[in-house]
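In: Sequence and predicted structure are below.
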Amino acid sequence: MILSPFEWTIAKRYMLPGKGEAFIALVAGISLVAVMLGVAALVIVMSVMNGFRAELFDKITGLNGHAIIQAYGGRLDDWRDVLKDVQRTPHVTHASPLIEQPLLASFNGRVEAILVRGNTKQDIDELKSKVLAGDMDRLSPGTDNVAIGSQLAQNLGARVGDTITVINPAGRATPFGTVPRQIAYTVAAIFEIGVYDYDQAFVVMPMQDAQTLLLSGDTIGMIEVTTDDPDRVDTILAPLTQKLAGKAIVSDWKKINASLFEALAVERVAMFVVLSIIVLVAVFNILSSLIMLVRAKTRDIAILRTMGATRRSLLKIFVTTGFLIGALGTVAGVALGFVFLYFRQPIVRGVELLTGQNLWDPSIRFLTELPSRPDPVEIVTICVLALVLSFVATLYPAFKAASTDPVQVLRYE
């Protein structure tokens, strides 16, 4: 498909609008814009879908690890021995005890459902990068200081330094019945994970304080585990699952969030197929513009044939003309897609301002911002798809031009 100087000169001539060919040039321009928009839509949507999955995975596993070992009955008495077994498991990079219990919190007459998390000092320190206000270093055992999520702080109307009351319905038994346990805690820090469900419920405190609140003694509810390969977490923890059978259950991130990530995978494939149809429709515009060009240049084609141009030369000329439209549209589409992704947050805010609608509600979307993570392999796949479809669209008009009979065309000239 290497063009000779003669073929390249003719191809460039046909790509530029000539006298009386403004309509053909308009159709070709529309074809280029259509390919550009189709490719840009694919790049934008697939990058946002990848970003959504990656950000969701990072935030979920960053807080809960790649797997959770949860004791039957909610209490793991010999948790120190189990923790040592977990830490000795090959490919396990981190394991730490964890207490997690749904309770209630109240402040100034407002009551919210919360999820109390008792963490080790190391896990609490990992939240320092998420702090919006306050100081996580103030969370020490026995100080009655806690850190709460940003959305929970907003719902309660609490700020750093305020005192909230955590209510444990399972209190101590008295002659008059069970009295709910109420303990006041000072808000030492407000953090934002970036996942709405976490930010509206989590109350983080030292593990010892959580044990005191829940009257659980020296027991914990679960152990969170992080591995060096999240995709192989089930295989890595398989020996541990057998060893803990009957005592505890091992749930990895795939099982815990199976419905969510499966839905994202299905939606990702569906969006790729649907948006690929846009590129296909754009390619039909290339086909129609080339057909019009061949019909308009029939006399020129016949003259070229009589001057010695081969069928192969004509085929290469018209394939190149149509393919370059698709190639230019593809390059422009990728560029437009990256520009949109770079300015995605201002664009979202601008559309919200114009329409008056909240396009990115964190309570629905889980994440507080529109994410993006372009995948080089997918970008290349999209480009190849657009170029292949553009090439295929040029074949029929090019073969039609190459099969032109100069005798029939010039008979009455």
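Out: Everything's here; your move. Numbering: from 1, shown residues only.
In: from here on, contacts and neighbour counts on C-alpha atoms
Out: Noted.
In: what about the strands in the stretch 51-200 of the chain?
Out: 67-71, 92-107, 110-119, 131-134, 145-149, 163-174, 177-191 (DSSP state E, counting those that start in this stretch).
In: okay, now the one to match up with it:
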Amino acid sequence: MFKPLPLYIGLRYTRAKRRNYFISFISLTSMLGVALGVAALITVLSVMNGFEKELRTRILGMVAHVIVTGPDGTLEHWQALKTQLEENAKIAGIAPFIEGQGMATHRNQVQGTLVRGILPQQEDQVLDIHGKMVAGSLDALRPGSFQIVLGMDLARTLGVFIGDKITLVTPHATTTPAGIIPRLKRVTVAGVFQVGMYEYDSALAIMNLEDAAVLFRIPGKVSGLRLKLDDLFSAPRLARELRETLPGNYRTADWTYQHANFFRALKTEKTVMFVILFLIVAVAAFNIVSTLVMVVTDKQADIAILRTLGATPASIMGIFMVQGTVIGFIGTILGMIGGITLAFNVETVVPQIEALFGVQFLPADVYYISELPSELNWDDVITICSTAFLLCLLVTLYPAWQAARTHPAEALRYE
């Protein structure tokens, strides 16, 4: 079977038992270093993808994919607009809402809140608040009942539970003979929910849509319509289409715009972690340079003999590039297998490590996400492995080029 000379000799050198075991040791450490770096990169990026997915799921549990509202922040005759939007095949659910700022007080406790008015029977079309209830029920939010559901941290701060009454203070002032006083309304706590995101659990209060309209003095109006899409990643495009095609002056916002800074920060952090961890691969790859330099020095006589037999400088260069490439290839493959295996089993491995050493990496009373989620992205795997292998290939060029420059007469002078 035909084998190119550089490939044949390069593989012979790789398989041969070297006289200098120190070179073999450096080759092994270089290979293991590449494998460790690739495995660490795949595992860490998979965990970061898992965190991003978990956070996105929790955020979208309380935020619609697209919001449609009027130029002044309210919508009148929203039922007609809702009927029109229901004809769009890309929209899976629609629900009206009212939002306003306020303060919740109970005894000596005061906490700023975001008051949201909803229709409980339509809310499931857009958000899964029913599934996040830890006490009480959204069905208690009947029109005229002035009952309210609080985030768990907000309820804990105020020191209230189901059946307790709190006072809502809104920025809409009331003029009386005694002067201008804030608008106050006593409401009854009907339930507690927990999303797992501090900004919602500590500040969000939910009540019936009609009660919220009375509280904020916008009878017959809503703040807007929340839309749920079949494909959440098409939200920016659909928001732009609705803004351009809907008759009238409407404003739209999608979930990527509402939390742009947050997701941009996650992307930046992921990029920085990739660069930092890739330095492990870089260090291991540059160990290949040391290995090949010592191999070239050790094989000076062999190189000279090959040159005198007619081997070209390109052939000599190819021989030593094969050695470095084999080290990088095996290291990359081992790292890929280890990284994929660990990424698929990190949710099992971490609890075992915690149980073994008696520690807890993410205590539930401190972190909202107390488990390490993992989501393997095959594009990340391809990028990591191809980049690592390419780097290993590039670092072989210098020592291989040095071998190709060897002069036979100089190398054989003292042989």
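Out: Looks like it arrived, so ask away. Bear in mind the structure is a predicted one, so any value in this text is a computation, not a measurement.
In: TM-score of the superposed pair?
Out: Once the chains are overlaid, their TM-score stands at 0.79 when taken by TM-score structural alignment, normalised by the length of structure 1; 404 aligned residues with a CA RMSD of 4.0 Å.
In: Reformat the strands of the stretch 51-200 of structure 1 as JSON lines; add mean neighbour count.
Out: Converted to JSON lines, those look like this (neighbours: other CA atoms under 10 Å):
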{"stretch": "strand 67-71", "mean neighbour count": "23"}
{"stretch": "strand 92-107", "mean neighbour count": "19"}
{"stretch": "strand 110-119", "mean neighbour count": "20"}
{"stretch": "strand 131-134", "mean neighbour count": "16"}
{"stretch": "strand 145-149", "mean neighbour count": "27"}
{"stretch": "strand 163-174", "mean neighbour count": "16"}
{"stretch": "strand 177-191", "mean neighbour count": "18"}
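In: Dump those to TSV, plus distance to D218 of structure 1.
Out: Listed next are the strands of the stretch 51-200 of structure 1 as TSV, based on distance: least, CA to CA, whole Å:
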stretch	distance to D218 of structure 1
strand 67-71	14
strand 92-107	11
strand 110-119	12
strand 131-134	29
strand 145-149	20
strand 163-174	17
strand 177-191	18
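In: Which one of the ones you listed lies nearest to E378 of structure 1?
Out: strand 67-71 (29.0 Å; CA to CA).
In: The closest one vs strand 92-107, what angle?
Out: Relative orientation of strand 67-71 of structure 1 and strand 92-107, computed by axes from the mean of the first three to the mean of the last three CA atoms, to 10 degrees: 70 degrees.
In: so how far does strand 67-71 of structure 1 sit from its counterpart in structure 2?
Out: In this overlay with structure 2, the average offset of strand 67-71 of structure 1 from its partner residues is 2.0 Å by mean CA distance after the TM-score superposition for structure 1.
In: just to revisit the earlier point, out of the strands of the stretch 51-200 of structure 1, which comes closest to D81 of structure 1?
Out: Among the strands of the stretch 51-200 of structure 1, the nearest to D81 of structure 1 by CA to CA is strand 92-107 (11.5 Å).
In: Could you report the neighbour count for the residue mapped onto D375 of structure 1 from structure 2?
Out: The alignment partner of D375 of structure 1 in structure 2, by TM-score structural alignment, is N377. A total of 15 residues lie near N377 of structure 2 under the criterion other CA atoms under 10 Å.
In: From the chain's centroid, how far away is stretch 33-41 of structure 2?
Out: When distances are taken as CA atoms, centre = their mean, to the nearest Å, stretch 33-41 of structure 2 is centred 21 Å away from the chain's centroid.
In: Could you do stretch 120-137 of structure 2 as well?
Out: 25 Å.
In: Any buried residues in it, and which?
Out: Residues of stretch 120-137 of structure 2 classed as buried: P120, E123, V126, L127, I129, K132, M133, G136, S137 (neighbour count, 16 or more other CA atoms under 10 Å).
In: Among those residues, which pair sits farthest apart?
Out: Largest pairwise distance in the buried residues of stretch 120-137 of structure 2, by CA to CA, is 20.3 Å, between V126 and G136.
In: ok so, going back, which of the buried residues of stretch 120-137 of structure 2 fall in helices?
Out: Under the assignment DSSP state H, the buried residues of stretch 120-137 of structure 2 contribute P120, E123 to helices.
In: Mind putting the buried residues of stretch 120-137 of structure 2 into a markdown table with distance to N261 of structure 2?
Out: Below are those laid out as a markdown table (distance: CA to CA, whole Å):
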| residue | distance to N261 of structure 2 |
| --- | --- |
| P120 | 30 |
| E123 | 27 |
| V126 | 23 |
| L127 | 22 |
| I129 | 25 |
| K132 | 25 |
| M133 | 28 |
| G136 | 34 |
| S137 | 33 |
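In: Can you tell me which of the buried residues of stretch 120-137 of structure 2 is nearest E371 of structure 2?
Out: K132 (18.2 Å).
In: Relative to W401 of structure 2, how far out is the closest one?
Out: The gap separating K132 of structure 2 from W401 of structure 2 is 64 Å, by CA to CA, to the nearest Å.
In: rewinding a little: contact partners for the match of D375 of structure 1?
Out: The contact partners of N377 of structure 2, by CA atoms under 8 Å, 6 or more residues apart in numbering, come to S46, N49.
In: List the contacts of K255 of structure 1.
Out: K255 of structure 1 neighbours (CA under 8 Å, 6+ apart): none.
In: Just the element for it, please.
Out: helix 253-256 (DSSP states H and E).
In: Would you mind giving the residues in structure 2 matched to that helix?
Out: Counting by TM-score structural alignment, helix 253-256 of structure 1 sits on residues 255-258 of structure 2.
In: from the middle of its chain, how far away would the matching stretch be?
Out: Taking mean C-alpha positions (CA atoms, centre = their mean), stretch 255-258 of structure 2 and its chain are 15 Å apart.
In: mind listing what's buried in it?
Out: In stretch 255-258 of structure 2, counting by 16+ other CA under 10 Å, buried: W255, T256.
In: distance from that stretch to structure 1 after superposition?
Out: Comparison of stretch 255-258 of structure 2 with structure 1 after fitting gives an average deviation of 2.8 Å (mean CA distance after the TM-score superposition for structure 1).
In: same thing with stretch 95-102 of structure 2?
Out: Its matched residues in structure 1 lie on average 1.4 Å from stretch 95-102 of structure 2 after superposition (mean CA distance after the TM-score superposition for structure 1).
In: Can you show me the helices along the stretch 251-400 of structure 1?
Out: Counting by DSSP state H, counting those that start in this stretch, the stretch 251-400 of structure 1 has helices at residues 253-256, 258-296, 298-306, 311-342, 344-355, 362-365, 376-402.
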